[in-house]
Structures are given as structure tokens and as C-alpha cells.
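Return a 3D structure for these sequence lines:
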Amino acid sequence: MDLAFTPEEQAFRETIRAWVQANLPADISHKVHNALRLSRDDMQRWARILGKKGWLGHGWPKEFGGPGWNAVQKHLFEEECALAGAPRVVPFGPVMVAPVIMAFGTPGQQQRFLPGIASGDVWWSQGYSEPGAGSDLASVKCKAERVGDKYIVNGQKTWTTLGQYGEWIFCLVRTSNEGKPQTGISFLLIDMKSPGVTVRPIKLLDGECEVNEVWFDNVEVPVGNLIGEENKGWTYAKHLLSHERTNIADVNRSKRELERLKRIAKTEGVYDDLRFRDEIAKLEVDVVALEMLVLRVLSAEKSGKNSLDIAGLLKIKGSEIQQRYSELMMLAAGPFSLPFIEEAMEAGWQGDFPGGVVANAPLASTYFNLRKTTIYGGSNEVQRNIVSQFVLG
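As a prediction, the model looks like this:
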């Protein structure tokens, strides 16, 4: 296993770094580096910049309009974007549903849906979780009944991230109750402007509506929006979830936020506290270890070897690291991390420090928000069971 980057890969990194520096809007980078609120316009503006370059689908093969990069090139691209302060690409379109459409969709579906995803013009949402079906997705009850050339969809999805912006949503729906629960699930693409679709935002502690409920009341969906075969959606869902769990790990964001933690600690005067420095050091060791694990996978892929299926392990470690750095930020700022008034944060009340460093805004928001990372995408308890079964048999 060779974890060193080749001269060609280093040159690729420099090319990406130069392009990102020249094209990433400064106002967006400032918000990302200081964990300030990103609007829909901020996220979609960056997506369209990447789309115009052909890099929004940076993991796509050339035959579908992507750059055709290998695993190492994709990693370097993601790292340079993260360190520069680019927003995370909203994954539901380019990272999650697009690979499913490529692998299991018809040529007509690929021609219809992929261009809007690649350009960043169409906002996609994910319709997996339900009130009684989160980590146990086989329990989904949202029903799709075929009537002629349409499906009639009734039911509810919840925790739909940024669903208030959604234009299309990919859903797991129940099309049969026969046999095992997994065998009666289908994968359906639904236009969220369809009559009968209702989105109800869920207001969180930080005043934001990051997640939503989505209701379907006799929503008519053309049969042509079914991906693959009816009742085979569980297979397609597993294909998608491997992309989601790897994306949640996001070691590159953790590297960037580790540096932010150090900035906050220095600003608040606790960086010289040896016990606090010990905690930062332990976190840094885990970030490096996670990066080494990612690079092991990349090295195996580059050499043509089959890497272990470690999406669950990456998700476990990555999500726990995110919670730890947000907690250390709170500890570093002390009482200054507590102000939690939406209007005050929007007005910049949480402190512009000398030199324009917004050190503490909004630490409480970040801390509470990241409590969810060990739950969504399959709870870490469930992932540990999957990993143990894989290792122990």
C-alpha cells in the first residue's frame, strides 16, 4: 500500500487548487470557514459554478458527462474544495440519486434527469425515512398503487433535509406486502410540484428548518418514473446508501474544522491550556487515522484490488469526529458559545473580532446540529452490527 501521492497527482491537486481559488466566491468561503448560515442561493450558486465547469458530478464517468477522474483525483478535488471553504455539494442529486439512475435507469431516464443534476439547476431531495422507518428502512409504509400508467402515492416521509427547496424527490415506496418487507419496495422519482405533495418544515433549535415532513395525498406519478423493476427498490437503495455513508464521513471537512477549532481556542485564550491541547491532539490523531483509512481504500481502488466494504465504518468514525470537534469548540468558547438568538446571529452579534475573525458564530447551532450525524444515514449502533457481522461472519 502506497499512501504517497505521485507527481502527477500533486500536479492535479495544484490545478484544482488554482481553479477553486479563482472561482469560489469570497462571501461563500467566509461563511463556510466561520459556520455562518448558507442560503439556498449560496449553495446553488456554487453548484452551478461547478456544473458549468463539468465538476458538480465530479465522481461521474465520462460517458455520463463527468470528468472520469479516478478515486484519488476525486479525493484531492474534495479536499481542496473543503480546505478552500467551499460548501459541501448538496449530495441528493449528484452523489446519491445520479449513480442509481446511471446504474439502473433506462437510457430515456438518464437523458431526462442527469443533465439537470449535472448543471446544478434541479434541486433533489431524499425520501427515505418515515416516522416508523429510519435505520430500519425495510419498514417503509408510504404506499404506491399502480393504476393504469400511473402510481398513486399516499403516505409520509420525514427528516427530509432541505426538502423545502426540493423540486424532485427520490422515494422508497411500498408496492407490495407479500414476502419479506424488503421485497415489496420500489424506487420512484416524484415531481414535488405535483398536486398532493405538501412540505411542512420542522423548525429546529437553531431556528432553521433544515429538515421537513413531506406528505403525499393521492399523488399521481407516471410509471415511467419507476427506476428499475417494481419491488426491486431495496437493491437500488443499498447501492445509494453506500454513497451516503461514505459522504457522511467527510474527512476533508473535519480537517478544515480542526483548524477552526484551533483558531477559536487561540482567540479564547485556552490554546495554552495543556489539558485542552491534549484533547485537540487526540482529535487530530483520529482525523489523521480516518484520513489514512480513506487513503487505504483509495490505494486499493487505484491498484485494482477490491477494497473492504467499509462505508459503515467510515460513517461511524466520521460522524463521531464531527461531534467531538463541535463539542471542543463549545468548551473553548465557554459562555460565548451560548447566545442562541436567530436574529442576533443574522445581525452578526456573536462577535466580529479584530481582523474580521468571526470566532464563535454560531457554535451552539453547530453543536446541536451535529448531534444527528450518528443517527441519520443508518444509526451508528446499526452500523456497528453490520461491521461486526462482516468481520466476524
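
from here on, contacts and neighbour counts on C-alpha atoms
OK.

where along the stretch 151-300 of the chain do the helices fall?
With helices called from DSSP state H, counting those that start in this stretch, the stretch 151-300 of the chain shows them at 233-249, 251-267, 274-302.

any idea of the angle the very next helix or strand once past the last one forms with helix 233-249?
Downstream of helix 274-302, the next assigned helix or strand under DSSP states H and E is helix 311-333. For helix 311-333 against helix 233-249, the angle between stretch directions is 30 degrees (axes from the mean of the first three to the mean of the last three Cα atoms, to 10 degrees).

quick one, helix 311-333 and helix 274-302 angle?
160 degrees.

of all the helices of the stretch 151-300 of the chain, which lies closest to residue 211?
Closest to residue 211 of the helices of the stretch 151-300 of the chain is helix 233-249 (Cα to Cα; 16.3 Å).

could you point out the longest strand in the protein?
strand 211-222 (DSSP state E).

For stretch 129-147, buried residues please.
129-130, 134-135, 137-145 (16 or more other Cα atoms under 10 Å).

Relative to residue 187, which of the residues you listed is nearest.
For those, the nearest to residue 187 is residue 144 (10.1 Å; Cα to Cα).

quick one, what contacts the closest residue to residue 93 other than its chain neighbours?
Of all residues not flanking residue 93 in the chain, residue 124 sits nearest, at 5.2 Å (Cα to Cα, 6 or more residues apart in numbering). By Cα atoms under 8 Å, 6 or more residues apart in numbering, the residues touching residue 124 are 92-93, 166-170.

Other residues contacting whichever helix or strand residue 76 is part of?
Assessed by DSSP H and E, residue 76 sits inside helix 71-84. With Cα under 8 Å, 6+ apart as the test, helix 71-84 has contacts from 9, 12-13, 16-17, 20-21, 29, 58-59, 87-88, 252-253, 255-256, 298-299, 301-302.

which is the next helix or strand following that helix?
With DSSP H and E, the next secondary element past helix 71-84 is helix 98-104.

Which elements pack onto that following helix?
Counting contacts by 3 or more Cα pairs under 8 Å, 6 or more residues apart in numbering; DSSP states H and E, helix 98-104 packs against helix 107-119, helix 233-249.

Another sequence for comparison is provided below:
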Amino acid sequence: MDFAFDAVDDAFRQEARSWLEAHLTQPCAAEGGRAWEQELGRAGWIGLGWDNHGAGHGNRHASLTQQVVWAEEYARVGAPARVGHIGENLLAPTLIAYGTQAQKQRFLPAVARGDELWCQGYSEPGAGSDLAGVRTAAVPDKGRGGHRVTGQKIWTSLARDADWCFVLARTEPGSSRHHGLSFLLLPMDQPGRIEVRPIRQMSGASEFNEVFFDGAHAQECVGGEGNGWAVAMGLLALERGVSTLVQQIGFAAELDRVVRAAVDGGAVTDPVLRERLVRQWAQLQTMRWNALRTLGSTGDPGAPSVAKLLWGGWHKRLGELAVEIRGAAGAVGPDDWSARTPYELDEAQRLFLFTRSDTIYGGSDEIQRNIIAERVLGLPREPR
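Next up, the predicted model:
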């Protein structure tokens, strides 16, 4: 299979590279966040390829390979972390596939401009990997239309910055599992109705949050009431392809740093560690080829699960290598405690601790294996 880009893609790459080099020196790039999203929106870099699906609300036409080119160039230059990626890469394609024309007109242009940020209300305490167990409930809001949402979500990335949240909630009282769920859109600015609490991770960061809803108003339902499971599964299927390739650019940079540390510290002379480093490199190349092979494919229920299973274990093993190549020094703090806060972690230690979660969040390895076994291989369902 030929994975090469053509001359049109190369010209697009040069355009993307030139724009990034020129704009990464601006203050909004240093600040990141909403200001950077709006800069990207003004230049037409948000919503690439939306118009390919007839949505009519993206910034510019771009082929699938050109979307990959932009994502690769963005990752390679170390541009600011995107706070708008949930709206652009998850919410927008879901609206294009399942939303009404009015919903597309209301929400897609704001995402494309970088004006509105989104978070994802899926996981709950007791319903993380087993998403069908959600208990957050929504009842009709007779006074305003739409629904009133009550419940709790957890591991909600970027909830403190988001303007909107898409929430999977149970709208049919007494329903269970996949039935009676709806995919709702609600604004986050509802004082007294929504509370966001940061979750401190063992790495010291607080990227994730708990979100509590107490009668919060959701004004939109995507895909029709009771059809939330189909919409939610359609969204999860989008977590591959271009976004997976972007993720792998970051993985490659992390692997390069681990290899350099092994060479500089002499650990590369250990044949076992050297073999593990080579294996990590080979597996990363295989993941890239697999992502390119499945890019744009439809109707393959196992592709997202295979991708998650591959990269989750790979990244966890890389975190382990990052500290193992340093020997005992990888388990202790800095030599000069006066210059740093006690217990502050270095880059390798943060990588190790964060990657312990890679085989759990976004669907645990056990869940991914069940999906592959039942939906792809046709094996008997696991007894409940």
C-alpha cells in the first residue's frame, strides 16, 4: 500500500508550515487558549474538510490527506495545545452526521471561528468504560422546552474553559443500558445549576474535572430523543484516523526524548533495554500504517477499539521505559531541592505516572477486547 502524499499535498504542507512559522511568534500563540483558537479560525484552519460532507460551515475545503498534513505540521512545530479540539473533532462531525440543519447553523460556525469551546459529558462514577450504565437523568423542561439535566459526570477534560457540553443522559425513566438515552447540548454558564470541580491527578496536574448538574437546562437534543446511544457510538468512532495520527506525532517526540536519555545516560548499552527501545519504534511505525490504512473507512466496528488497544499499551510501556533507563535515579526527586518545590516531578516521571491511565480511560483494555470479540469476531457475549 502506498502511503505517500502527492504534489498537491506537498504544496498544502508548505502553506501550513509557512503560516505556522509566521504566527507562532505572535502573543496569542504564547497565550494559547481561546485567543489562539480564534487566530486559527480567522486563518481558516479550523473545520478543515467539513465542507467535504456538504455541511457548508467549515473554513476551507481540504482532502483527507491534507487534513493529515495540517495535523502533522501542527504537531511537529510544537504549536500550543488545542483547547478547541473537542468541538472541532468530536462535536462538529457528530452534528454533521446526526444534527438538524438548524443545529449545524447554530453551532458549527462558532466552533470554526474559535469562539465557542466544548467539553464531553460521558463518563460517570460507576459508568466509565461501561458507558451504557449512565445514570445522569434528563426530564422535559415544560417551561422553556428542551430538558433539565441532573447528575454527575467525571474525567471531563477542559470543563473549566468550555462554553458548552454535550451530555449523554437518560431521558426515559426506568430505562436501562443502551435504551432511553439522549445526546443533549447544554451551555456551561448556568450558575447554581452546574458546578465544576478540578480533579488533582497523581502527576500533579488537574486536566480533568468532575461536573455536577442540578436541573441544568439543555436546549438541544441531537439525533432525536431516545437515540443517544447510536449518536454516542457514532462520536466514539471518530476518535481515530486524523486525530490518531496527530497523537502519534506526539508519541514520536516522546520516544525521541527517551532514546536520547538512554544514549546520554549509557542505558542503551544494555541489550534488553536497547531491544525494548527498538520494539517501541517498530510498533509506532506499525500503528501509523494501521491508522493510515483505516483512515476514512466506514462500517468497521473494530477499528476504533483496535487503535485504542494498540496505543494505550504502547504509551504505557513508553512511560515505564522513561524511568527504567535512568535506573534508581528515575524514582527520586531532583538533587537541588532548594530550587524546586518538594515532590515536583520531572518530565519522565510525569510521563510514567500519566501513562498508567492510558489502558483505562476512553474505554479500558477489557472493554476494547470485548468489543472486538463480540462485534468483529462474532464470539458469544460475556455473561452478565
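
now what about the TM-score between them?
Superposed pair, TM-score by TM-score structural alignment, normalised by the length of the second structure: 0.85. Supporting alignment: 366 aligned residues with a Cα RMSD of 3.0 Å.

ok, back up a step: distance to residue 376 of the first structure for the helices of the stretch 151-300 of the first structure - can I get that in TSV?
Listed next are the helices of the stretch 151-300 of the first structure as TSV, based on distance: least, Cα to Cα, whole Å:
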stretch	distance to residue 376 of the first structure
helix 233-249	9
helix 251-267	17
helix 274-302	19
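
Select, out of those helices, the one closest to residue 227 of the first structure.
helix 233-249 (7.8 Å).

give the contact list for the counterpart of residue 95 of the second structure in the first structure.
Aligned counterpart of residue 95 of the second structure in the first structure: residue 101 (TM-score structural alignment). By Cα under 8 Å, 6+ apart, residue 101 of the first structure lies in contact with 109-110, 114, 227.

The same query, at a cut-off of 10 Å, please.
107, 109-111, 113-114, 227-228, 236 (Cα atoms under 10 Å, 6 or more residues apart in numbering).

now swap in residue 173 of the second structure and tell me
Contacts of residue 173 of the second structure by Cα under 10 Å, 6+ apart are 137-139, 180-181.

Quick one, which of the contacts of residue 101 of the first structure are buried?
109-110, 113-114, 227-228, 236.

With adjacent residues omitted, what lies nearest to the equivalent of residue 262 of the first structure over in the second structure?
Counting by TM-score structural alignment, residue 262 of the first structure lines up with residue 259 in the second structure. In space, and not counting its chain neighbours, residue 259 of the second structure is closest to residue 277: 7.1 Å by Cα to Cα, 6+ apart.

for residue 344 of the second structure, same thing?
residue 333 (7.1 Å).

Equivalent analysis for residue 130 of the first structure, please.
Closest to residue 130 of the first structure by Cα to Cα, 6+ apart is residue 157, at 4.6 Å.

Now do whatever residue of the second structure lines up with that neighbour: how many residues are near it, please.
Using TM-score structural alignment, the partner of residue 157 of the first structure in the second structure is residue 153. Residues lying near residue 153 of the second structure (other Cα atoms under 10 Å) number 24.

Tell me the spacing between residue 153 of the second structure and residue 125 of the second structure.
7 Å (Cα to Cα, to the nearest Å).

What of residue 100 of the second structure?
Relative to residue 125 of the second structure, residue 100 of the second structure is positioned 31 Å away (Cα to Cα).

ok so, going back, compare the contacts of residue 124 of the first structure and tell me which is most surrounded.
Neighbour max across the contacts of residue 124 of the first structure (other Cα under 10 Å) = residue 93, 26 neighbours.

give the contact list for that residue.
When contacts are taken as Cα under 10 Å, 6+ apart, residue 93 of the first structure is in contact with 56-57, 99, 113-114, 116-118, 120, 122-126, 168-170.

Then residue 209 of the second structure?
153-160, 195-200.

what's the counterpart of it in the first structure?
By TM-score structural alignment, residue 209 of the second structure lines up with residue 212.

In space, what's closest to its match - neighbours in sequence excluded?
Using Cα to Cα, 6+ apart, the closest residue to residue 212 of the first structure is residue 201 (4.2 Å).

how about the one you found, what's its partner in the second structure?
With TM-score structural alignment as the criterion, residue 201 of the first structure matches residue 198.

Around its match, how many other residues sit close by?
When neighbours are counted by other Cα under 10 Å, residue 198 of the second structure registers 19.

same thing with residue 334 of the first structure?
Residue 334 of the first structure: 12 neighbours (other Cα under 10 Å).

In this model residue 267 seems to touch it, though I could be wrong.
No: proximity of residue 334 of the first structure to residue 267 does not meet the contact threshold set by Cα atoms under 10 Å, at 11.9 Å.

overlap in contacts of those two?
Joint contacts of residue 334 of the first structure and residue 267 (Cα under 10 Å, 6+ apart) are residue 360.

ok, back up a step: and the residue nearest to residue 259 of the second structure, what's its match in the first structure?
So residue 277 of the second structure corresponds to residue 280, using TM-score structural alignment.

show me what contacts its match?
258, 261-262, 265, 271, 274, 286, 324-325, 328-329.

Now residue 330 of the first structure. Nearest residue, chain neighbours left out?
residue 337 (5.7 Å).

still on that earlier bit, distance of the match of residue 95 of the second structure from residue 163 of the first structure?
Distance of residue 101 of the first structure to residue 163 of the first structure, computed by Cα to Cα: 20 Å.

again, but for residue 388 of the first structure
34 Å.

who's more crowded, these two?
More crowded of residue 388 of the first structure and residue 163, by other Cα under 10 Å: residue 163, with 26 against 12.

surely that one meets residue 126?
Yes: shown here, residue 163 of the first structure and residue 126 form a contact pair, counting by Cα under 10 Å, at 7.9 Å.

Overlap in contacts, those two.
Common neighbours of residue 163 of the first structure and residue 126 (Cα under 10 Å, 6+ apart) are residue 169.

what's the burial count for the equivalent of residue 236 of the second structure over in the first structure?
With TM-score structural alignment defining the correspondence, residue 236 of the second structure maps onto residue 241 in the first structure. Number of residues near residue 241 of the first structure (other Cα under 10 Å) recorded here: 17.

returning to what we had before: ok now do the residue nearest to residue 212 of the first structure, which residues does it touch?
Contacts of residue 201 of the first structure by Cα under 10 Å, 6+ apart are 158-164, 208-214.

hang on, the earlier thing: relative to residue 39 of the first structure, which of the helices of the stretch 151-300 of the first structure is closest?
helix 251-267 (18.8 Å).

residues contacting residue 209 of the first structure?
161-164, 200-203.

hmm, back to that, turn the helices and strands packed on helix 98-104 of the first structure into a markdown table, including distance to residue 350 of the first structure.
Shown next, in a markdown table, are those (distance: least, Cα to Cα, whole Å):
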| stretch | distance to residue 350 of the first structure |
| --- | --- |
| helix 107-119 | 36 |
| helix 233-249 | 28 |
